[in-house]
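In: All I have is the shape, not the residue letters:
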């Protein structure tokens, strides 16, 4: 069975690339959110096995509330980031990272790590 993945990414071209990667890697894309406000209802709906979260969203918004909601439901996630800790809150500091720029191999390894 394919892993059902939520993407949180505010750049449409990057989101489309990640959706293509998921398809090639035989994972199910269950939704893409570009903000906290669009991600939280998707999490509430359920049906998510794991998530890839862009740390920095449009307008200076951070994905911390999304991370908190996923953690509260024991849904594993990876932070997508081009930098280091970027001020990641202590409760999420140990979460895995997916470095930018994305590669299909990197995304595949990140999802394997979440499934382990």
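Out: Yep, that arrived. Quick caveat, the model's predicted, so the values are computed rather than measured.
In: use CA for all of it now, contacts and neighbours both
Out: OK.
In: and residue 82, how far is that from residue 96?
Out: Applying Cα to Cα, to the nearest Å, the value for residue 82 to residue 96 is 13 Å.
In: before we move on, what about residue 105?
Out: 15 Å.
In: ok, those two, which is more surrounded?
Out: Higher neighbour count among residue 105 and residue 96: residue 96, with 15 against 11, using other Cα atoms under 10 Å.
In: if I pick the closest residue to the more buried one other than its chain neighbours, what's in contact with it?
Out: Of all residues not flanking residue 96 in the chain, residue 78 sits nearest, at 5.0 Å (Cα to Cα, 6 or more residues apart in numbering). The neighbours of residue 78, taking Cα atoms under 8 Å, 6 or more residues apart in numbering as the test, are 51-53, 95-98, 110, 114.
In: try this one side by side with the last:
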């Protein structure tokens, strides 16, 4: 389903980052990261050709928005995967087309959200 896609994972919980990586690799993706800090994620994004990203909104108190803004500007699809987010703020800032997955989520929900993001027409 995600064959040959290079997907950046930004998640500050190590076990969850590993689980996400394994899930997406099982679907045929190559993983960039996982990155546990905003600085590491920005560096990874700058140095890679990404097809999509999974973004935790709150990285130990630091919002992932600078990275999400860069991905959006580059036309790189992404999904938010979060347990602590203001959904209204995310919708206002990134629109209704960016999937928001609330933790805990099933692995299939992450795969479905990424598939939806990657295959959505660019506005």
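Out: Thanks, I have the structure now. Predicted model only: the values in this text are computed from it and were never measured.
In: re earlier: got CSV for the contacts of residue 78 of the first structure, with secondary structure and distance to residue 28 of the first structure too?
Out: Below are the contacts of residue 78 of the first structure laid out as CSV (DSSP: H, G, I helix; E, B strand; the rest coil; distance: Cα to Cα, whole Å):
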residue, secondary structure, distance to residue 28 of the first structure
51, strand, 11
52, strand, 13
53, strand, 16
95, coil, 22
96, coil, 20
97, strand, 20
98, strand, 18
110, helix, 15
114, helix, 15
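In: How about residues contacting stretch 31-44 of the first structure?
Out: Contacts to stretch 31-44 of the first structure, defined as Cα under 8 Å, 6+ apart, come from residues 5-11, 15, 57-58, 61-63, 65-66, 69-70.
In: how about a cut-off of 6 Å?
Out: Residues from elsewhere that reach stretch 31-44 of the first structure, judged by Cα atoms under 6 Å, 6 or more residues apart in numbering: 6-10.
In: likewise stretch 108-116 of the first structure?
Out: For stretch 108-116 of the first structure, the external contacting residues (Cα under 6 Å, 6+ apart) are residue 76.
In: buried ones in that stretch?
Out: Residues of stretch 108-116 of the first structure classed as buried: 108, 110-111, 114 (neighbour count, 16 or more other Cα atoms under 10 Å).
In: again with stretch 62-75 of the second structure
Out: Neighbour-count burial for stretch 62-75 of the second structure [16+ other Cα under 10 Å]: 64-65, 67-68, 71.
In: center of the first structure - which residue?
Out: residue 52 (1.3 Å; Cα atoms, centre = their mean).
In: That one matches what in the second structure?
Out: Counting by TM-score structural alignment, residue 52 of the first structure lines up with residue 54 in the second structure.
In: rewinding a little: from what I see, the residue nearest to the centre of the first structure and residue 7 are in contact.
Out: Yes. Counting by Cα atoms under 6 Å, residue 52 of the first structure touches residue 7, with 5.1 Å between them.
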